[in-house]
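Student: Give me coordinates for this.
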Amino acid sequence: MKLTRRWLVLGTLLSTAFVGLLVLLVGQFVDFQTPSVDLKPFVSTEPAGETSSLPLRKFEWQARTPHPLDLKYPYPYPFLINHPDKCESPGGAPFLLMLVMTRPQDVAVRQAIRETWGNETLVPGVIIRCLFVLGLPPPLFAKELHTLLEEEDREHGDLLQVGFLDTYHNLTLKVLMGLEWMAQYCPTAHYVLKVDADVFLNPSFLVWQVLQPNGPPRPDFITGYIYRNSGPLRNPAYKWYMPPEVYLPDKYPPYCAGPGYVLSGPLALRVLAVAQTLKVIYLEDVFVGLCLQQLGVKPTPSPPQVFQMFPLQYEHCAFHRLALVHKFQPQELLQIWPDFQRVNMTCPTA
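Tutor: Coordinates of the predicted model:
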C-alpha cells in the first residue's frame, strides 16, 4: 500500500538521521548568533505552469544579514507544488478556506487530519477547501521527501509547497504565502482559517456558531483566542524571544493566538496588502496583530472559551461546544474521532 510504503521510507529516514538532526538542533541553538539561511530566487527555464516538477537543486543556499530573525518579505518565493484550481467549484466560492501549516515530513499528521477535521465534506451545504502549506525540507532529506511529497500530492491533491526552508522562524512567511495563494487563486473565499496541525478542530461549530453563514457580511472580522496586553520576551532562552533590534516596543497589539484563527476574506486581502509595507517579524500571530493595528481593526471576541489554547481531556458533549483545542496529536485525533462523530448521543443544552 502507498501509505505503508511511505511509513517504511520515513522509518528509514528517521533511523539514519541522528547525525543530521543533531546538526539541525545545533543550528537552532546558535540561530541567534549566526546568520540565517534563505533561498535565492531563481530564473526558471521550465514552461509556465510546471513549477511542481522543478528539482530542488535549482535553489542555492545563501547566508544573509543583518539579523537571523529579519525575514525577507515581500519576496518572490515560488509555489513548487500548487493547485490553482482548488477553489473552482460549480457551487460558487468557498465559504471557508482552511490553510493548515505542516512540515514536509508530516505525512502521517496530514493523513490523520484528512481522515478527521480536514475532510472537506464534513459540513453539509457549505463549501470548504483545505490546503496543507509547507516549505522545503532540510537539505539532508530533500531528495527522499521530495519524492514522497510528489506521491502524496498525486494521491490527495491538497499540498501547497513554497520555496523557502521550512523552519519555525519562517512560519510568518508560510502564513503570508498562504494568503498570497488565496489572493491569487481564491480571492472570493468568504473566510480563511489559518490553523496549525497539532489541534482538534470542530468545523461544524466553527461554521455555524462562529462564522454564521446566514448572517450579514463582516468584512473586518477576525477571531480566535485573543491575547491582550502581552509584550515581547527579551531573554534569548525563550522560544518566543524577541530582540529589541527586531521589535522595539514593550507591548504587542491585540492578536489572535497562532494555533488557529479565522478572518474574513476581504480582511485577509487587506492584511496581505499592509504586510507588504511593514517590517516582518517571525512571530506570525503577533505580526498579523501588527497588520490589524495598522489597518485600525481589532479582533472580534468569539463565543466564550470556544478556542482553547491548552490541552483538554476529550469529552463528547464538551468538545461539540468548542471550535478548537490546541495540542492534539494525530493518534489522539484518530482515537477520538469515531466517538466525536456519533450522532445518537443526547447532550445537555449549554
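Student: From now on I want contacts and neighbour counts done on CA atoms only, so please keep to that.
Tutor: Fine.
Student: which residues of the protein fall in strands?
Tutor: Counting by DSSP state E, the chain has strands at residues 36-39, 61-64, 79-81, 96-101, 128-136, 159-165, 191-196, 199-201, 222-227, 255-264, 307-308, 324-326.
Student: Tell me which of those strands sits nearest to residue 238.
Tutor: Nearest of those to residue 238, taken as C-alpha to C-alpha: strand 255-264 at 16.8 Å.
Student: who's in contact with that closest one?
Tutor: Strand 255-264 has contacts (C-alpha atoms under 8 Å, 6 or more residues apart in numbering) with 190-196, 198-199, 218-228, 284-286, 288-290, 299, 309, 324, 326.
Student: Give me the PyMOL select line for these, limited to the buried ones.
Tutor: In PyMOL, a selection of the buried entries from these looks like this (16 or more other C-alpha atoms under 10 Å):
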select buried, resi 190+191+192+193+194+195+196+198+199+220+221+222+223+224+225+226+227+284+285+286+288+289+290+299+309+324+326
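Student: returning to what we had before: so can I have TSV of the strands of the chain showing distance to residue 143?
Tutor: Listed next are the strands of the chain as TSV, based on distance: least, C-alpha to C-alpha, whole Å:
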stretch	distance to residue 143
strand 36-39	17
strand 61-64	16
strand 79-81	14
strand 96-101	21
strand 128-136	11
strand 159-165	14
strand 191-196	25
strand 199-201	29
strand 222-227	38
strand 255-264	30
strand 307-308	38
strand 324-326	32
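Student: Please give the structure of this sequence too, so both can be compared:
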Amino acid sequence: MGLMSLINRRAPLLSIVSISFVALVLIYNYNANKDNILSASPCTTQNRQHTRNTAQLISENPFLNARVPSEKPGSASISLSTSSRKTYAHIIQETPPNAGPEQGFDLEYLDQEVQKAMETKKAAIRFLSSPIINQHNLMYLVGREQKCTNMTPEVIITVPSAWSNFEKRQKVRDGTQGKYVRAHSQNALLLFFVGLPPAGIGKNKTQKWAKLQEESEKYADVVIAYFEDKYRNILFKHLSMLQWVINFCPKAKFVLRTDDDVGVMIDSMLVSLRRHSDEWQNFILGKQRVGDAPSRREDQPRYYLSKEEYEPDIFPPFVLGGTIGYPVSTVKLLYEAARRTKSVWLDDVFITGICATAMGIPTFNERSFQFAH
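Tutor: So this is what the prediction gives:
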C-alpha cells in the first residue's frame, strides 16, 4: 500500500500532530508562556495549579523530540526520535512518491495535511490558554485511593451505577467484567462509581444506605462521591471517574466505561483499544452518534435541553455512554477541557462530543463497543 493511500485512508500524520503533538506539545508552549497567560486570567491561582498538573503530561509525550515541519513544508524534513519510531513506522518504511533515492522525507505532497494540523495546534493553544470556569474538584466519601498502589493496570473498567442498584452491580461482578478482572488480577481493575442518596426517597433510605456501606466494605470496589445521586447529575458521575483515574491511577493505559445494565465483550473491546493506540495517541471508541439534535420538548424531561443550556441545534459527533473506551492520556485532556467549557448535563454529549471536539480528539464507531440495555 502506498503512502498516499495510507494518508487518504486515515491521515496518520494528521492524527499524530493534531492530537498527540497538538494537545500536549501545545500545553508545553502554553506552560512556557504561563506568566503572560496568568497575568491576563481572572483565575490566577487555579491556572497556576493547572500549569503544574498539565506540565506532567509533557514528560510522557513521545513526540516532543520530533522536529515540526518548517515554514516551507515543501522543503522540510522530519527528524524522528527513537520514541517516535513505533508510530511513524509506516513512514520510515516507505518512500514518498516525489522523493528520489537520495532525498529525505519530502513533505510537499503532505502540505494540506500539515496545514490542517497547524490550524488544530493553534486552536488547541487558544483553548487550553483560556481560564478555568468549572472547578470539578469532586470529593469522595469512599475513594479506594490505594487500588493502584501495587499495580499498574492496563485497563480500568469504570461502571457508573445508581447508589441503590445492588443487584445490577452484583450481576456485573459475576459477568464479563468481573470475570475478566479476576482472570487478569494484576492487569485490570473494576470500580463502581455512585453518589449520595438523594433527599426524599422514603423511609427505606437508612437501610439501603447501610446496605451500600456493607457492599462497599465487602467488595472494596465501590467509590462513593459527594454529589446527589440522581439522573441529571450523571455528568458529575462521569467526571468523578475521570478525576479518579487522573488522581489515583494515572499510569494505567486504558479506561473502559460500561453501564451496569449492558452486556459487553471486554476482550474484543481491548483488542480495539490496542489497535487504535498503535496509530492514534488520543481517541474515543464507542457507539457513535452523528447529527443528533437536542430535545426541546419540556413535556419529555428525561433528555430535555433548553436553548440556554445548549444553544446549537445539532450535537457534535459523540459516543453513547453505555460503552466508552479511551486511553488515559485522552482522559486527562477531556477532564481539562471540561474545566474550560460550559457544562451540559448530558455527560456523553458533553465529554465525548463537546469537549472532544474542542480538543480535536476523534471518535470512532467501533463494532466491539455496540451494546443493548
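Student: Next, the TM-score between them, please.
Tutor: TM-score for the superposed chains, counting by TM-score structural alignment, normalised by the length of structure 1: 0.63, backed by 235 aligned residues with a C-alpha RMSD of 2.1 Å.
Student: Identify the residue of structure 1 aligned to residue 332 of structure 2.
Tutor: Here residue 332 of structure 2 is matched to residue 269 in structure 1, going by TM-score structural alignment.
Student: so its match makes contact with residue 179?
Tutor: Yes. Between residue 269 of structure 1 and residue 179 there is a contact under C-alpha atoms under 8 Å: 7.4 Å.
Student: Can you pick out the residue with more neighbours from the two?
Tutor: Comparing residue 269 of structure 1 with residue 179 by other C-alpha atoms under 10 Å, the one with more neighbours is residue 179, at 23 against 18.
Student: chain center to stretch 324-339 of structure 2, what's the gap?
Tutor: Per C-alpha atoms, centre = their mean, to the nearest Å, the displacement of stretch 324-339 of structure 2 from the mean C-alpha position of its chain is 3 Å.
Student: If you drop the residues flanking it in sequence, what lies closest to residue 160 of structure 1?
Tutor: Distances taken as C-alpha to C-alpha, 6 or more residues apart in numbering place residue 133 nearest to residue 160 of structure 1, at 4.8 Å, with adjacent residues excluded.
Student: I'd assumed residue 161 was in contact with the one you found.
Tutor: Yes. Using C-alpha under 8 Å, residue 133 of structure 1 makes contact with residue 161 at a distance of 5.9 Å.
Student: What are the boundaries of the helices in structure 1?
Tutor: 2-15, 18-29, 107-114, 142-156, 171-185, 203-205, 265-275, 284-295, 316-319, 330-340 (DSSP state H).
Student: export those helices to a markdown table and tack on distance to residue 97 of structure 1?
Tutor: Listed next are the helices of structure 1 as a markdown table, based on distance: least, C-alpha to C-alpha, whole Å:
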| stretch | distance to residue 97 of structure 1 |
| --- | --- |
| helix 2-15 | 26 |
| helix 18-29 | 32 |
| helix 107-114 | 14 |
| helix 142-156 | 17 |
| helix 171-185 | 8 |
| helix 203-205 | 11 |
| helix 265-275 | 9 |
| helix 284-295 | 18 |
| helix 316-319 | 22 |
| helix 330-340 | 21 |
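Student: Number of residues surrounding residue 331 of structure 1?
Tutor: Neighbour tally, residue 331 of structure 1, other C-alpha under 10 Å: 11.
Student: Tell me which residues touch residue 329 of structure 2, please.
Tutor: 57, 281, 282.
Student: how about a cut-off of 7 Å?
Tutor: Contact analysis of residue 329 of structure 2 by C-alpha atoms under 7 Å, 6 or more residues apart in numbering lists residue 282.
Student: any idea how far residue 142 of structure 2 is from it?
Tutor: According to C-alpha to C-alpha, to the nearest Å, residue 329 of structure 2 and residue 142 of structure 2 sit 25 Å apart.
Student: Next: residue 123 of structure 2.
Tutor: Using C-alpha to C-alpha, we find residue 123 of structure 2 at a distance of 38 Å from residue 142 of structure 2.
Student: same check, this time on residue 369 of structure 2
Tutor: From residue 369 of structure 2 across to residue 142 of structure 2, the span is 30 Å (C-alpha to C-alpha).
Student: Can you tell me what residue 194 of structure 2 aligns to in structure 1?
Tutor: In structure 1, residue 194 of structure 2 lands on residue 134 (TM-score structural alignment).
Student: neighbours of the closest residue to that match other than its chain neighbours, just the number please.
Tutor: Spatial nearest neighbour of residue 134 of structure 1, chain neighbours left out: residue 161 (4.9 Å); criterion: C-alpha to C-alpha, 6+ apart. For residue 161 of structure 1, the tally of surrounding residues (other C-alpha under 10 Å) stands at 26.
Student: Give the aligned equivalent of residue 161 of structure 1 in structure 2.
Tutor: Using TM-score structural alignment, the equivalent of residue 161 of structure 1 in structure 2 is residue 224.
Student: Over to stretch 90-109 of structure 1 now: how far is its first residue from its last?
Tutor: Terminal residues of stretch 90-109 of structure 1 lie 30 Å apart, using C-alpha to C-alpha.
Student: repeat for stretch 311-326 of structure 2
Tutor: Criterion C-alpha to C-alpha; first-to-last residue distance in stretch 311-326 of structure 2 is 28 Å.
Student: now the corresponding residue of structure 2 for residue 195 of structure 1: how far from residue 8 of structure 2?
Tutor: Aligning on TM-score structural alignment places residue 195 of structure 1 opposite residue 258 in structure 2. In this view, residue 258 of structure 2 and residue 8 of structure 2 are 33 Å apart by C-alpha to C-alpha.
Student: now do residue 91 of structure 2
Tutor: For residue 91 of structure 2, the distance to residue 8 of structure 2 equals 14 Å [C-alpha to C-alpha].
Student: Repeat that for residue 53 of structure 2.
Tutor: Residue 53 of structure 2 sits 36 Å away from residue 8 of structure 2, taking C-alpha to C-alpha as the criterion.
Student: The two: which has the busier surroundings?
Tutor: Neighbour tally, residue 53 of structure 2 and residue 8, criterion other C-alpha under 10 Å: the higher count belongs to residue 53, 13 against 10.
Student: Next secondary structure element downstream of whichever strand or helix holds that one?
Tutor: Of the helices and strands defined by DSSP states H and E, residue 53 of structure 2 is found in helix 44-59. Downstream of helix 44-59 of structure 2, the next assigned helix or strand under DSSP H and E is helix 89-92.
Student: Now do the next helix or strand after that following helix against helix 328-338, angle only.
Tutor: Counting by DSSP H and E, the next helix or strand C-terminal to helix 89-92 of structure 2 is helix 111-128. Angle, helix 111-128 of structure 2 to helix 328-338, by axes from the mean of the first three to the mean of the last three C-alpha atoms, to 10 degrees: 60 degrees.
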